[in-house]
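Trainee: test case, fold it:
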Amino acid sequence: MTAPNSNWWRGGVIYQIYPRSFQDSNGDGVGDLPGITRRLDHIAALGADGIWLSPFFKSPMKDFGYDISDYCDVDPLFGTLADFRALVDRAHALGLKVMIDQVYSHTADQHPWFQESRASRDNPKADWYVWADAKDDGNPPNNWLSIFGGSAWQWDTRRRQYYLHNFLTSQPDLNFHCPEVQDAVLGCVKFWLDFGVDGYRLDVVNFYFHDRLLRDNPGRGMPDGSDPAVSPVNPYAWQWHHFDKSQPENLVFLQRLRALVDQYPDTTMVGEIGDDDGLARVAEYTSGGDKLHMAYCFDLLGEPHSAPYLHGVFTRFNQVVGSGWPCWAITNHDIPRVATRWGGANPPMGLLRAAAALQLSLRGTACLYQGDELGLPEAQVAFEDLQDPYGITMWPDYKGRDGCRTPMAWEAAAPDLGFGAAGSNVKPWLPVSESHRALAADQQAGDPASLLSHYRQLLAWRRGVPALIHGDMTLLPVHPQVLAFVREHEGQRMLCAFNLSVAPAEVALDGAGTVQFDPWGVLFAPT
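Mentor: Purely as a prediction, here's the structure:
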């Protein structure tokens, strides 16, 4: 039986928290669940509807929590189940929903499932992971590549077979063609739903299934750097990924997953999709009301952000996705911060204000990443301080993801920007960025002209404009500087226009006549 759903997420605003870097409560240099609980008031005051917590489950931390060794327990580094209960209760008391990040395409190699699977070819979990014999010459079974570099296959001496890993060698891929794996994963989903979470962010949701025949991916030639999900220095971008992900069987499992989630009131799921054609997968995975509630791909997570580029993205979205529901993010824990990515070394405040207004005006759900509301630039992390295995492997032409993961800037006067526990002299797991000091939350909170105040005012105003939350979106003609569209809901029409350039602009807009825009100018006008 389907439980009632308030659709709180539909047009809502979700605030992503990277737990390691949000707030350290016990002085060990790593953020934790009690620290998050302490700072929830900041998110509530911002005006968000819910939070998304990156993984806090038991893990050897080779990929900082995205390598899970127990799906149903908290890693001691972050606290306890009781700490998570306190977090959920406090969030709910503040009117915030709680979504958790689940990584089901792969586990840690220390997960008991994998330890049993690799022990022999005939144990009860022998088929729970993707195992394959070597070719006659000893090479891996096909040409699939790991996103983190090299072959996606790792030799295991116990089974004398290769196992698949789309990421680190310590992150073996589960075999979703095995019914027992699907059942076990759904059991983990149910555990947290019974605990009281309000939804899931599903990591690499299109990676669950692989081609049974293990066919080679076709080549695509030299990468042009157009895919923001993959560094152009990474050979992963040299293939069309037809067979190692986005398989048709995935849709059937997502229907099983949705049927379970729908038994719990007011719950939702958002999927991360990394694919050669991300918008097509968003359409496929959110269509029909029986799979994901919403999904996001990487079209707004690259460097291009001109009005014509964005017009092209949204035009294709309307053509391909139709009634499917997107979740728009312009920064997250895997991508350089938007202030630097779009604004360069000295990002104009006008650009950041315009980017916020644009993101919060689109049809769909908005996902903010911690520090977006402060305008934090990408941190520069020295090689000796790097933690990200991806960045260490690809250095120096790709510096990894640490630059967007440095500790949150809470207090400008504190040595560690207020991230650490009071009185602690422990060095944070990543160095704080001095470029963030003047942008700390306590400096911006009382300044009506600050970016933080802009976000708060924008979110408060947006709540009273149904067209921006529920409305359809109609693009106006493409313009070299100005992106413009109309949001409409039950007779309310709101014209939204954004000058995404450093130069003044003049443009004739339907319902508003000829409008003069300052650099980075924004217009909201009922029509």
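
Trainee: alpha carbons only for contacts and neighbour counts from here, please
Mentor: Noted.

Trainee: look at Trp328 and give its secondary structure.
Mentor: strand (DSSP: H, G, I helix; E, B strand; the rest coil).

Trainee: and for comparison, fold this next one:
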Amino acid sequence: MATEAKAADANWWRGAVIYQIYPRSFQDTSGDGLGDIKGITQRLPYVASLGVDAIWLSPFFTSPMADMGYDVSDYCNVDPMFGTLADFDEMMEEAHRLGLKVIIDQVISHTSDRHPWFIESRSSRTNAKADWYVWADPKPDGTAPTNWLSIFGGPGWEWDGVRKQYYMHNFLISQPDLNFHNPDVQEAMLGTVKFWLERGVDGFRLDTVNYYFHDKQLRDNPPMVYDTDGAGMETDTNPYSMQNHLYDKSQPENIEFLKRLRSLLDTYENRATVGEVGDGPRSLTTLAIYTSGNDKLHMCYTFDLLGPAFSAGYIRRILTTVQDTVTNGWVCWAFSNHDVVRHATRFIETPEEQDRVAKLSVTLLSSLRGSICLYQGEELGLTEAELSFEDLRDPYGIRFWPAFKGRDGCRTPMVWDAGAPHAGFTSGSKTWLPVPGEHASRAVDAQESLSDSVLHHYRAAIAFRKSHPALIDGDMTFLETNQDLLAFIREKGGEKLLFVYNLTREPQSFTLPKRMGDVLPVSLPGFQSSRIEGGVVALDALDVFCGRV
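Mentor: The predicted model follows:
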């Protein structure tokens, strides 16, 4: 029994529910309008009340904040705007006291251009860190070494007049890419990971995990050829998607580095990694490679469910592709995060169905095979905030305005108290992003008093998931349906649960397979409208049926 308990502790991440906190927008305790680590500590009892297993903190490291902390200038310290290392240690202690694991963002594909490493690297071609970043000579005509593009718009290379070379940047010009072909770089980055492991963090969310290595030969990317449905294509907004990114990311050398990273984590007890894979049409294949064999990443997530599609046909295609591709790895699912439009906006057709869609979404997410990530505020059913150009802080949104409004709409402050100034986020006179009035009316205190609120439904859905072992890591088998319905069975040991989802705005029916035998309805939090009679399940619009087989 002791051995089983130890194995369970080591596998805490498998099937876990992870709550993402965006520190800048969670809770301000200093009155400066910016969230801080003390604010996270203050609100941890609320997070624990949701029933989640872990928190994931977006970056809080020392940074010039050109990309809201994803441009790191010191990996082993807390930016003063968020607090101190002592504040972090207090937050860790409180999280663990409440039974919450702590996962932190690790942004190691690139640094800030103000990082001491880059300042030294650009100073000459012969210094000790000259090869720590991706430098290359121009072509004879002075143009960039390759045709690689930046996700944030424009070329993926920037000329530096001191070294008289170009340096590579997948993101902002102020975010130069590290050269992972250099063993010293790998050692330095593993050292930053070890620093936080020693402080007791339970895991790492690895930002842009497939971007660490580039093609040594500096070959040009070919054009992208999309399949007939053009899924994910955004060429009207960002030409980055017009290239097939064969050479600027997802290189084979990355696999060996991930093995080194896993070996480091395995020297500590019960630690885990979740990788962010952005690899276009190849994302699921890359995910499968990175999580296979129990010697690389513990789990990964992709952007496949972070788009506008909320249909049975699309979701089934993604889920079945994962099952066929990720045969011995593990996936982490999410409908929202800090980089995409909130799903309460993406998935609804009319404002009246906002709560219904929010509840159905988390019920669906909670019944999937894999771990799941929830993004702060989605448990309140928050929609994307409408911001003016003058309010924007996101460099990506500013760059592509007005075709794309950026990521600030999902990053507005968390709402705690409907009647307080700034909905209880800060005692100061202003906030770094506005607090929308429609968000304030959905604040935590307002929803706590409503028995049928989205907040209470999230708690119930998470509790339902955790009370059924089949939903944590059981098998998942899909049943044949029309394209309007999503039906599957989750099974582990003697437990076998049937789920049928109607994601349309019209009533639907599902005929149980004759071989299935008797199906006993199971009370599913928030959904009692579906019914079964004569082997046929009748579902209302945006409805779900659960039964024990």
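
Trainee: after superposition, what's the TM-score here?
Mentor: Here the TM-score for the pair of chains, by TM-score structural alignment, normalised by the length of the first structure, is 0.97; 522 aligned residues with a CA RMSD of 1.5 Å.

Trainee: could you check how far the residue nearest in space to the middle of the first structure is from Ala229 of the first structure?
Mentor: Nearest to the mean C-alpha position of the first structure, by CA atoms, centre = their mean, lies Asn332 at 5.2 Å. Distance of Asn332 of the first structure to Ala229 of the first structure, given as CA to CA, to the nearest Å: 11 Å.

Trainee: name the residues contacting each of those two.
Mentor: With contacts taken as CA atoms under 8 Å, 6 or more residues apart in numbering, Asn332 of the first structure and Ala229 have no neighbour in common.

Trainee: quick one: the helices in the stretch 401-549 of the second structure?
Mentor: 437-440, 444-448, 454-466, 469-473 (DSSP state H, counting those that start in this stretch).

Trainee: among those, which comes closest to Asp141 of the second structure?
Mentor: Across those, Asp141 of the second structure has its closest neighbour in helix 437-440 (53.2 Å, CA to CA).

Trainee: neighbours of the residue of the second structure sitting at the aligned position of Gly521 of the first structure, just the number please.
Mentor: Matched to the second structure by TM-score structural alignment, Gly521 of the first structure sits across from Asp543. For Asp543 of the second structure, the neighbour count with other CA atoms under 10 Å is 26.

Trainee: wait, is Lys38 of the second structure part of a strand?
Mentor: No. Lys38 of the second structure sits outside any strand when classified using three-state DSSP, being helix.

Trainee: quick check: closest non-adjacent residue to the match of Gly521 of the first structure.
Mentor: Closest residue in space to Asp543 of the second structure, ignoring its immediate chain neighbours: Asn502 at 5.2 Å, by CA to CA, 6 or more residues apart in numbering.

Trainee: same check, this time on Glu506 of the first structure
Mentor: Nearest to Glu506 of the first structure is Gln516, by CA to CA, 6+ apart, at 4.6 Å.

Trainee: what's the answer for Arg401 of the first structure, then?
Mentor: That would be Asp334: by CA to CA, 6+ apart, it lies 5.5 Å from Arg401 of the first structure.

Trainee: was I right to think that neighbour contacts Lys399?
Mentor: No. Taking contacts as CA atoms under 8 Å, Asp334 of the first structure lies outside contact range of Lys399: 11.5 Å.

Trainee: more neighbours: these two, which one.
Mentor: Taking other CA under 10 Å, Asp334 of the first structure and Lys399 do not tie; Lys399 has more neighbours (22 against 14).
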